[in-house]
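Enquirer: Mind looking at a prediction? Sequence and model below.
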Amino acid sequence: MNVLRHKKWDFTRINAVLQGILIGLIAGFIVSTFRLLISHGLKLVQWFFHLAKGNLWLLLIWVVFSVILTLLIGRWLKTTPEITGSGIPQVEGQLMGEVEYHWWPVLWKKFVGGVLAIGSGLFLGREGPSIQLGATVGQGFAESRKITGNKRRTLIASGASAGLSAAFNAPIASSLFILEEVYHNFSTMIWITALASAIAADFVSTFFFGLTPVLHITYVHPLPLTQYGWLVILGLLLGLFGRLYQVVVLRVGEWYHRIKWLPDQYNSLIAFLLLIPVGLFIPQILGGGNQLIVSIGGNAPTAMILLVVFIVRFVYSMISYGTGLPGGIFLPILTLGAVLGALFGQLLVSWHLASPAVVPIFTIAAMAGYFAGISKAPFTAILLITEMVGTLQHLMPLALVSLIAYLTVDVLGGAPVYAAMLEKFLQKSHTGQTVPVTQLEFPVFENAVLDGKQVRDVDWPDGALLVEIKRGEKIIVPHGDTEIRLGDTLLLSVPQKYLIHVRHVMMHLSGN
């Protein structure tokens, strides 16, 4: 009782949550506007291609438009390479301390470039750019308040969570994705700030788009237990196609680089011009794929049509992403998964092995499985699709398909796609700023070398300084005789030049 009576009030987490909410409101407005402009742009492009059928002059206008966009965005890609692609690898690198850049140029160029690239009908997703936009808001907020070090990274992570939440209206899954796939840290301060920011952003987004789930697919009949064997086969197929996706998406940039007559920043001209036949003949599949998923889930076409759609979307998704334009793979992955799931279900129906009523379940489960395999973030995949579809009835099929797809990709040697993209980005980019010293967090997992050791007995990597140990609710200032325990989170101060070495050694010591 005496301890409780004298305990000081601690508003640290309240302040962090309030900052997360403020960042979430700002990021929610920016990303919702971003999402709205892309939606209107896509409708305009589909209308244009409808008019352009048989009209050579309108097609020439598209060619001129493509050249202008290529020159404009290409210039931005050259001067600010951090806006390239989805943006998730850049945010992950920033949270790891390996990437740094000025926030304002990235914010406005990613916003405008993303609207122009994704809104033009290319097979790119808005979610990756939304994550980077949100993270950049967090970075700008931290800079305005002169917040540095680990607290700054917390704000960047919360902004990233807000960006994805506003893009998908899925605050819980958005928080989990940032923790599981981007930040790789589940400390209390991180998740409460990320969740608060995601909820605030989702609140703003609902004012723009309403309460209807983004991928609302209705179905009446649950999957019979006798049909669960098909989910195992579906998971294996998704894992195989997921590994294929990983291989191609990580190499398509190199294939573009072999085109010697066109500088890399202007590769988008190829994608814009190759979009013409798709726009003329099947304009309904243009864009990231949100409406296509809903359409397939409501009334899946024949297996042959779905096969054609899958091939076209797979090829054009690679063509689009390989250009380096500001646009992601998040929603295109879900779209390909939905098409594969519907194709699988329609084949079973045509072979009289399943009822047409269960095809939507295969469609929903395949979205989660395909994303789980490619990103290697199964928990996020399950929760994300659950929030986006708006029902809990399919949790068991989602979990089974995601697990099988994840294990299949793992056996085939696939790494998390965003981590692999970050590695390639770091190999190519040396233009970003660097900070002389940064701070890194390492949770101590089960069977870690550090577990049970005193600080003085640990062979710490060169250049690393242990600053503090977080143990539950307590912050411990370490001494030589301080014992490190399972579940602790170690905060290290690391000079930039030792960053890669320290991270490699600490991943081994902490059991990551």
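Expert: All right, it came through fine. Residues are numbered from 1 along each chain as shown.

Enquirer: For the rest of this, base every contact and every neighbour count on C-alpha atoms.
Expert: Will do.

Enquirer: Identify the spatial nearest neighbour of Gly328, chain neighbours not counted.
Expert: Ser86 (3.8 Å; CA to CA, 6 or more residues apart in numbering).

Enquirer: Now do the SS call for the one you found.
Expert: coil (DSSP: H, G, I helix; E, B strand; the rest coil).

Enquirer: ok, how many other residues are close to it?
Expert: 30 (other CA atoms under 10 Å).

Enquirer: residues in contact with it?
Expert: Residues near Ser86 by CA atoms under 8 Å, 6 or more residues apart in numbering: 125, 127-129, 132, 326-329.

Enquirer: Against Glu98, how distant is it?
Expert: Separation of Ser86 from Glu98 (CA to CA, to the nearest Å): 17 Å.

Enquirer: ok, for the residue nearest the centre of the chain, nearest residue in space, not its chain neighbours?
Expert: Residue closest to the mean C-alpha point of the chain, counted by CA atoms, centre = their mean, is Gly128 at 5.0 Å. Nearest non-adjacent residue to Gly128, counting by CA to CA, 6+ apart: Ser86, 4.3 Å away.

Enquirer: Distance of the one you found relative to Gly297?
Expert: 26 Å.

Enquirer: Which residues does stretch 192-207 contact?
Expert: By CA under 8 Å, 6+ apart, stretch 192-207 touches 16-29, 32, 154-155, 157-159, 161-167, 169-172, 174-175.

Enquirer: Can you list which of these are found in helices?
Expert: Those of the contacts of stretch 192-207 mapping onto helices are 16-29, 32, 154-155, 157-159, 161-167, 171-172, 174-175, per DSSP state H.

Enquirer: Structure two is appended below for comparative analysis:
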Amino acid sequence: MPPEARPGNGWAQARYVWLAVLVGTFAGILGSIFHLTIDALLHWPVLLAEVVGGPMLVVAAALVTMLATVASVYMVRRIAPEAGGSGVQEIEGAMEGLRPVRWARVLPVKFFAGAAAIGSGLVLGREGPTIHIGASIAAMFARIGGTVDLERRGLLAAGAAAGLACAFNAPVAAVLFIIEETHRQFPYTFRTYMGVIVAALLATAMTEMIGGTAPDLALISPEVPIGFLPLFAVLGCLLGAVGVLLNKSILTAVAFAAAAQQRAPYAYPAAVGLVVGGLFILMPHAVTGGETMIIELVRNQPGVMALLMLAILRFCTMVGSYSSGVPGGIFAPILALAVCIGLAFGTVADMMFPGMGAIPVAFAIAAMGGLFTASVRAPIVGVALTLELTGSYSLAMPLMATCVCANLSAQWMGGRPIYEQLLDRTLALAGVQPATRPKAHDTGLA
């Protein structure tokens, strides 16, 4: 290695920051194009209704989503098996040195298969693919730049942060996600830490230039009385149980889908596609990532039973969609599911304590952070992400109470972070046992 490229040299630090700038810029641009593509594809039911009418519309829609789901799974299995699902666990494994990042094949599959699957109406989020896309872009620049191992790991984290920042227009939550979620794998040095911040900043700048500056889910709620904090704590405990159940359901469904693939290839994703496609016409709120649904629910505030029925439906369609094996994330569906639960809880609280003026929307916002925390087990990210997404900074205290109690409740019930469980499963299939996994370490690169 030439002297000017050695660790600690000023030229090497400038070079690394420049690579982080490129990673953030390209991740923001490609991620924004990915989002715009999905938004455009989600209008297909309207176009289909102009051609097919009556009961046949439901059949035709079911077939459209089924074909998109099967095609997406086919692309994943034939070209890049690691592109299935969220991709967060793949990046964590790569930062540990246990999983390769084959960016040349992951990028096209994640983009096109992910857009087809999410755009067809499956209950998946765009943030998983953008995180994987951002990290794949980072792997590309790490290879081009001839980085050392620690720099490569740091750039992977920067790319993941850029992808999350792009998905939700939330740079602070993206940086905190790396700190809290990947604390075991991330090499903490001044250089790598600055790289994560720079990449998240540039990705957000690109996203705002292309898509606007408003919060993705602007839900401003009035400040709630401090006397309501115990109710938010109860909500957090409830969400902790839901989060543990959700994680177990996802892992069980993923295992079942893998077993079904051995006996009847593509039958499981085809069945999921048929159900989701039909629901896209019959009950559109039960499918898709749910971002539009969140705004409509908060605006209309249906009854408790309707909200609970919708929550059950979305729980099932989310588990089925993720386990089908297509590229897609769980953040957005978790937030949508949480809003259903939070609105129902807040409505009940308002009926039980009419004189206190409970605000259901405040419980819905707090539930977003709480369920995210219960599943991912990252309370700081849950608070920051919800505040950045909604702009409801007046709810910081109730949100913190909800997230803390959700985290404690999930821990008490024996729940484990969803991505940790998914990574363990991936490594087990690859023949890597937990006991043989090397522990993440910091080499001390300045």
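Expert: Right, received. Where do you want to start? Being a predicted model, the structure only gives us computed values, none of them experimental.

Enquirer: Any chance you could compute the TM-score here?
Expert: Once superposed, chain against chain, the TM-score is 0.90 (TM-score structural alignment, normalised by the length of structure 2); 433 aligned residues with a CA RMSD of 2.5 Å.

Enquirer: picking that back up, for the one helix or strand the residue nearest to the centre of structure 1 maps to, name the packing helices and strands.
Expert: For Gly128 of structure 1, the enclosing helix or strand under DSSP states H and E is helix 127-144. The contact analysis (3 or more CA pairs under 8 Å, 6 or more residues apart in numbering; DSSP states H and E) places helix 127-144 of structure 1 against helix 12-52, helix 88-96, helix 103-119, helix 149-168, helix 330-350.

Enquirer: helices or strands next to the longest one in the packing?
Expert: Packing contacts for helix 12-52 of structure 1, counted by 3+ CA pairs under 8 Å, 6+ apart, involve helix 56-79, helix 103-119, helix 127-144, helix 149-168, helix 188-209, helix 268-281.

Enquirer: can you list these in JSON lines and add distance to Phe11 of structure 1?
Expert: As requested, these are exported to JSON lines (distance: least, CA to CA, whole Å):
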{"stretch": "helix 56-79", "distance to Phe11 of structure 1": "42"}
{"stretch": "helix 103-119", "distance to Phe11 of structure 1": "28"}
{"stretch": "helix 127-144", "distance to Phe11 of structure 1": "18"}
{"stretch": "helix 149-168", "distance to Phe11 of structure 1": "15"}
{"stretch": "helix 188-209", "distance to Phe11 of structure 1": "12"}
{"stretch": "helix 268-281", "distance to Phe11 of structure 1": "49"}
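
Enquirer: Buried deepest among those, which one?
Expert: Most buried of the helices and strands packed on helix 12-52 of structure 1 by mean neighbour count (mean count of other CA atoms under 10 Å) is helix 149-168; its value is a mean of 30.

Enquirer: distance from that helix to structure 2 after superposition?
Expert: Taking mean CA distance after the TM-score superposition for structure 1, the mean distance separating helix 149-168 of structure 1 from the aligned residues in structure 2 is 0.8 Å.

Enquirer: what sits against the aligned partner of Leu251 of structure 2 in structure 1?
Expert: When structure 1 is aligned by TM-score structural alignment, the residue opposite Leu251 of structure 2 is Leu250. Counting by CA under 8 Å, 6+ apart, Leu250 of structure 1 touches 420-421.

Enquirer: ditto for Ala116 of structure 2
Expert: 38, 41, 68-69, 72.

Enquirer: try Ser324 of structure 2
Expert: 69, 73, 254, 257, 268-269, 272.

Enquirer: Quick check: it vs Ala68 of structure 2, distance?
Expert: 12 Å.

Enquirer: In structure 2, where's the longest helix?
Expert: Assignment by DSSP H gives helix 229-263 as the longest helix of structure 2.

Enquirer: Identify each buried residue in that one, please.
Expert: 229, 231-251, 253-254, 257-258 (16 or more other CA atoms under 10 Å).

Enquirer: which residues of the stretch 351-500 of structure 1 fall in helices?
Expert: 359-375, 378-389, 395-411, 417-428, 499-509 (DSSP state H, counting those that start in this stretch).

Enquirer: Pull the distance from the shortest one to the chain's centre.
Expert: Averaging C-alpha positions (CA atoms, centre = their mean, to the nearest Å) puts helix 499-509 of structure 1 25 Å from its chain's average.

Enquirer: got the buried residues for it?
Expert: Using 16+ other CA under 10 Å as the test for burial, helix 499-509 of structure 1 gives 499, 502-503, 506, 509.
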